[in-house]
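> Got a sequence here, can you model it:
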Amino acid sequence: MQTPWLVGLTGGIGSGKSAAAARFAASGIHVVDADDAARWVVEPGQPGLAGLVGRFGRAVLQPDGRLDRAALRRQIFSDPRQRLWVEQLLHPLVRQAIADNLAGAQSEYAVLVSPLLIERGQYRQVQRVLVVDVPEALQLQRVLQRDGGDEAQARAILQAQLSREERLRHADDVIHNTGSLQELETRVLQLHQQYLQMARGMA
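Purely as a prediction, here's the structure:
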C-alpha cells in the first residue's frame, strides 16, 4: 500500500507534541509516533533488545526481561559514543516499523510524530514539517513537572536535542505552544483543515 500524504510533527521534549498528536488523532487522522515504534523494536524477543543486552549486559533489563529505560538512559547520556551506537542499532529498525505502520493508514493524510525528525533526516520523507515550539525555560519546567526527574538530567536531554533555532529553520508550520490546551487544539484544527485541502490537491 502506498504511503499517505504525510505531516512530520516534531518539537523538543516538553513542547506539547503528544497533545498536538492526540488532537490530530481525535480528528480521525492516522498518527504514528516514532517513540512508540522505538518501544516496539525493543520488546522481548525483538532484535533491538537483543542488541542492547549484547552491548550493555543484563543491567539494562528489568526483572521481567523488559528494557529498563532509565538504566539505558543513564548509560547513553553520560557517553555520547554509547548514545550514537544505540541510535545506529535502533534507527533502521524503527524506520521499518514506522513504514509498516503507515502502510495501513486509511485517513486522507497521516502524521508522523518524531522528536528526531530533523536529526535523522525523516523530514525528507514528509510533505510538511510541523514544529511545536516553546521557549527552553518552559520546556524545562514542563519536563520537571511531568517526569519528576532531577534538573541536571532534564538539562542534559535538552542539550542533546537539536537547537530550537535549527528546528524552526526546517518548519513549514509552527504551533507556538505557550498558551492553554484549548489554544493548542484550536491551532491543530486549523492546520487539520489546511492539510486536508493540501492532501486532496495532491490526490
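> When you work out contacts or count neighbours from here on, use the C-alpha atoms and nothing else.
Will do.
> in the helix or strand harbouring S18, what counts as buried?
Using DSSP states H and E, S18 falls within helix 17-26. For helix 17-26, burial by neighbour count (16 or more other C-alpha atoms under 10 Å) applies to K17, S18, A20, A21, R23, F24.
> distance of the third one from A199?
Just to be clear, that refers to A20. Going from A20 to A199 by C-alpha to C-alpha, to the nearest Å gives 19 Å.
> go on, the first one?
Here K17 is placed at a distance of 22 Å from A199 (C-alpha to C-alpha).
> Please dump the buried residues of helix 17-26 into CSV; it should also carry distance to A70 for every row.
Output for those, formatted as CSV (distance: C-alpha to C-alpha, whole Å):
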residue, distance to A70
K17, 21
S18, 20
A20, 26
A21, 25
R23, 29
F24, 30
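> What about V86, how many residues nearby?
17 (other C-alpha atoms under 10 Å).
> Just to check, it is in contact with L52?
Yes: V86 is within contact range of L52, at 7.4 Å (criterion: C-alpha atoms under 8 Å).
> In three-state terms, label V7 for me.
With DSSP: H, G, I helix; E, B strand; the rest coil as the basis, V7 sits in strand.
> what sits up against the helix holding S18?
Defining contact as C-alpha atoms under 8 Å, 6 or more residues apart in numbering, one finds that helix 17-26 is touched by 9-11, 30-31, 111, 113, 132, 181, 184-185, 188-189, 192.
> before we move on, the earlier item: and of the buried residues of helix 17-26, the nearest to W5?
The nearest member of the buried residues of helix 17-26 to W5, counting by C-alpha to C-alpha, is F24 at 14.2 Å.
> distance of the closest one from Q193?
In terms of C-alpha to C-alpha, F24 sits 11 Å off from Q193.
> Burial check on E165, number of neighbours?
If we define neighbours as other C-alpha under 10 Å, then E165 has 9 of them.
> what about it, which helix or strand?
Counting by DSSP H and E, E165 is part of helix 164-169.
> buried sites along that helix?
So, applying 16+ other C-alpha under 10 Å, buried residues of helix 164-169: R164, R167, L168.
> To compare with the earlier structure, here is another sequence to fold:
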Amino acid sequence: MGQGPVVVVGHSLGGITAYQLAARHPELVVGLVVEDVGAVMRRPEVEHPVLDVRGWPARAPSRAALAAAIEARGVPDSTYFLRSAHRSADGWRMLFDWSDMTAVQEHGVGDWWADWLGSGCPALVLHGARSTLLPGSLADEMVARRPRTRLVRFPEAGHWVHDDAPEAVAGAIADFLGDLAAP
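Down below sits the predicted model:
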C-alpha cells in the first residue's frame, strides 16, 4: 500500500502475528500493541491454550436458541461468538466452521519467544487479569525481557480486553501512540 512503517495491533493469535511481523519485517513496524497473548502459548505456561470448539452448534432456529446452545458448552456469555452469527432462510447460523476455528487456535500453540524478542520497536502489552490465556507472570516476563515494552493490566477484564474495558483500552493505546509521536 506504500504506507508505513505502522503501529500494528493484534489480539490473541493476531497478537502473535503482529510480533512475528515486527520480527521478520522490522522496517514495516514502528510499534506493537499486543492484546492478551503471550510469548508462549502451550502447557504448562497456559492451562488451556486452545478452546476446542469442534462440534459446537452451527445452526439454530433463532438467535436465542443459538446463544443457549453455545452457552450450554460452558461459555458463560455467547455475545462474542454471536457477532459471527447471521440470519439465514432456516434460522441463524455461524459464519465460520468450528473445526476451522480450533485448527487456527492449534497453529498458535508454541514457544514464540524468539519472535517476541526479535524486534526492538516500542511495544504495549494489554493484559486482562482474568484471562485464561495470558498468565500475569508471563506478561511480566515479556515486559522484563523485551526493552521498550510496557504493560497495562485491566483487573476486571478477561481475554477480550477490548470488549471488557473498551474505554480503558482506547486510553492505553492513545497514551502509547502519543508517546510514539512525541519527539
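> Could I get the TM-score for this pair?
The TM-score (TM-score structural alignment, normalised by the length of structure 2) is 0.36; 99 aligned residues with a C-alpha RMSD of 4.2 Å.
> Let me see the ranges of the strands in structure 1.
5-10, 30-33, 109-113, 128-133, 173-176 (DSSP state E).
> Nearest to L72 of structure 1, out of those?
Short answer: strand 30-33, nearest of the strands of structure 1 by C-alpha to C-alpha, at 20.2 Å.
> Tell me how far A19 of structure 1 lies from D36 of structure 1.
15 Å.
> next one: I175 of structure 1
22 Å.
> how about the helices in structure 1?
Using DSSP state H, the helices of structure 1 run over residues 17-26, 34-40, 47-56, 69-77, 80-102, 136-147, 151-160, 164-169, 181-202.
> contacts for the biggest helix by length in structure 2?
In terms of residue count, the longest helix belonging to structure 2 (DSSP H) is helix 166-181. Contacts with helix 166-181 of structure 2, where a contact means C-alpha under 8 Å, 6+ apart, come from G31, V33, P122, L124, L126, V152, V161, H162.
> Which ones among these lie within strands?
The members of the contacts of helix 166-181 of structure 2 that map onto strands under DSSP E are G31, V33, L124, L126, V152.
> ok, back up a step: just the contacts of helix 17-26 of structure 1 now: which is nearest A154 of structure 1?
Nearest member of those to A154 of structure 1, counting by C-alpha to C-alpha, is G11, at 15.3 Å.
> Adding distance to W5 of structure 1, write the helices of structure 1 out as JSON lines.
Below are those laid out as JSON lines (distance: least, C-alpha to C-alpha, whole Å):
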{"stretch": "helix 17-26", "distance to W5 of structure 1": "14"}
{"stretch": "helix 34-40", "distance to W5 of structure 1": "17"}
{"stretch": "helix 47-56", "distance to W5 of structure 1": "29"}
{"stretch": "helix 69-77", "distance to W5 of structure 1": "33"}
{"stretch": "helix 80-102", "distance to W5 of structure 1": "10"}
{"stretch": "helix 136-147", "distance to W5 of structure 1": "30"}
{"stretch": "helix 151-160", "distance to W5 of structure 1": "30"}
{"stretch": "helix 164-169", "distance to W5 of structure 1": "21"}
{"stretch": "helix 181-202", "distance to W5 of structure 1": "6"}
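> secondary structure element for V7 of structure 2?
Applying DSSP H and E as the criterion places V7 of structure 2 in strand 6-11.
> Following element in sequence after that strand, please.
Once the chain leaves strand 6-11 of structure 2, the next helix or strand it forms, by DSSP H and E, is helix 13-24.
> tell me, how many neighbours does the nearest residue to H176 of structure 1 once chain neighbours are set aside end up with?
Spatial nearest neighbour of H176 of structure 1, chain neighbours left out: D133 (5.0 Å); criterion: C-alpha to C-alpha, 6 or more residues apart in numbering. Number of residues near D133 of structure 1 (other C-alpha under 10 Å) recorded here: 23.
> wait, doesn't D133 of structure 1 sit right on L184?
No: with contact defined as C-alpha under 8 Å, D133 of structure 1 does not count as touching L184 (11.0 Å).
> Report the buried residues of the strand holding V7 of structure 2.
Using 16+ other C-alpha under 10 Å as the test for burial, strand 6-11 of structure 2 gives V7, V8, V9, G10, H11.
> what would those residues look like in a markdown table with distance to A114 of structure 2?
Below are those laid out as a markdown table (distance: C-alpha to C-alpha, whole Å):
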| residue | distance to A114 of structure 2 |
| --- | --- |
| V7 | 20 |
| V8 | 18 |
| V9 | 19 |
| G10 | 18 |
| H11 | 19 |
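> Can you tell me how far I173 of structure 2 is from A68 of structure 2?
34 Å.
> wait, A156 of structure 1 sits on F77?
Yes: the pair A156 of structure 1 / F77 is scored as a contact, 7.2 Å apart, by C-alpha under 8 Å.
> hmm, back to that, R167 of structure 1 versus the residue nearest to H176 of structure 1, what's the distance?
Using C-alpha to C-alpha, D133 of structure 1 is found at 9 Å from R167 of structure 1.
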